[in-house]
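# pasting the structure only:
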């Protein structure tokens, strides 16, 4: 199946180093150049804002799924093709999963961790069979990857759990793994 929409999970804080904002912007440009729609959390700050702005600025389509409870923490991006308002973070994840053909994880914080574990767990439970790509830019996620390996090695998860996601070190690798 051709990937037409990718849900990008990433950080929303403006305080991160510029290299991460630039990574998100480059990701957005690459998505748009391949006619891949962005599905994301709807915020306008940090990496989330950078990826959505880059997709929009280069003519791509963006769907934001935004819980109103974030109004004071993560301002809404009002420059989207489609904004869907939801009541909870759980509902946000449900819709992002439903509306995406694949998942791309860029560097992020605790919200991003929550999203990673949600899509991986649901894939283990055979609730979806969509690609999950973790972009391990500058080894950002290496300790998490190592932790997941330890969980499997200590038999807290089946060995096939490692087959639910792929690791890419660069954005170029990400899009190769997505079939582009």
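Everything's here; your move. What you see is a predicted model; the values in this text were computed from it and never measured.
# contacts, neighbours, all on C-alpha from now
OK.
# starting at the chain centroid, how far to stretch 18-32?
Chain-centre distance of stretch 18-32: 12 Å, with Cα atoms, centre = their mean, to the nearest Å.
# Is residue 13 in a helix, a strand, or coil?
At residue 13 the chain is in coil, as set by DSSP: H, G, I helix; E, B strand; the rest coil.
# okay, pairing it with this:
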């Protein structure tokens, strides 16, 4: 078993830009190449399925966590190295984060945003100090980054909030930043 696990939050859909799917597949291969275990939402659809299949096809270890009510919707991927079924979404998020050394946010929807904001809030409250990378594929997260700047500019957070995540423009940049953050 690898000693580094990376939680990847991402969409259960592919999105409209083929760059998102390409980045998910490239990330899965990169995690396997680094011998880092993928921790993710255990779905076999959208970007989730792509990152997991790519990691598996490259010989990587996979750890999937899915709540029982999503087993059919997200097509629970049962051929993972580790497959965990939880009772609730909150339990899923907790198990994913607690089994990871770092977090990457690929493009995604409301669920991915929920996961990111929970991880961000927990970091702000001192509940974890894991590196969080926003993989800004094709500028997907630019509106989110602008919103976070707006929150800070309007006095609802200190500028120090920016220290809890780091953007990366591509998978190579993301992996390099994680290597540094994880002391690899």
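Nice, I can see it. As the structure is a prediction and not an experimental result, all values here were calculated from the model.
# Any idea what the TM-score is?
Remark: TM-score between the superposed chains equals 0.95 [TM-score structural alignment, normalised by the length of the first structure]; 179 aligned residues with a Cα RMSD of 1.4 Å.
# all helices for the second structure, in order.
With DSSP state H, the ranges of helices along the second structure come out as 18-33, 46-57, 89-98, 110-124, 142-153, 171-181.
# same for the second one, what does it pack against?
In terms of contact count using 3 or more Cα pairs under 8 Å, 6 or more residues apart in numbering; DSSP states H and E, helix 46-57 of the second structure is assigned the packing partners helix 18-33, strand 37-40, strand 62-67.
# and residue 133 of the second structure, which of the helices of the second structure is closest to it?
For residue 133 of the second structure, the closest of these is helix 171-181, at 6.8 Å, according to Cα to Cα.
# out of the helices of the second structure, deepest packed?
Mean neighbour count (mean count of other Cα atoms under 10 Å) peaks for helix 46-57 among those, with a mean of 24.
# hang on, the earlier thing: want to try a markdown table for the helices of the second structure, with distance to residue 159 of the second structure as columns?
Formatted as a markdown table, these follow (distance: least, Cα to Cα, whole Å):
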| stretch | distance to residue 159 of the second structure |
| --- | --- |
| helix 18-33 | 29 |
| helix 46-57 | 32 |
| helix 89-98 | 24 |
| helix 110-124 | 12 |
| helix 142-153 | 6 |
| helix 171-181 | 20 |
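# For residue 9 of the second structure, which of the ones you listed is the nearest?
Among these, helix 110-124 sits nearest to residue 9 of the second structure (Cα to Cα), with 5.6 Å.
# residues in the first structure aligned with the closest one?
Aligned by TM-score structural alignment, helix 110-124 of the second structure falls on residues 110-124 of the first structure.
# Tell me which of the helices of the second structure lies nearest to residue 77 of the second structure.
Among the helices of the second structure, if distance is taken as Cα to Cα, the winner is helix 46-57, at 7.9 Å.
# and the angle from that closest one to helix 18-33?
Angle of helix 46-57 of the second structure versus helix 18-33, following axes from the mean of the first three to the mean of the last three Cα atoms, to 10 degrees, is 30 degrees.
# Average offset of helix 46-57 of the second structure relative to the first structure?
Superposing on the first structure and averaging over aligned pairs (mean Cα distance after the TM-score superposition for the first structure), helix 46-57 of the second structure comes out at 0.5 Å.
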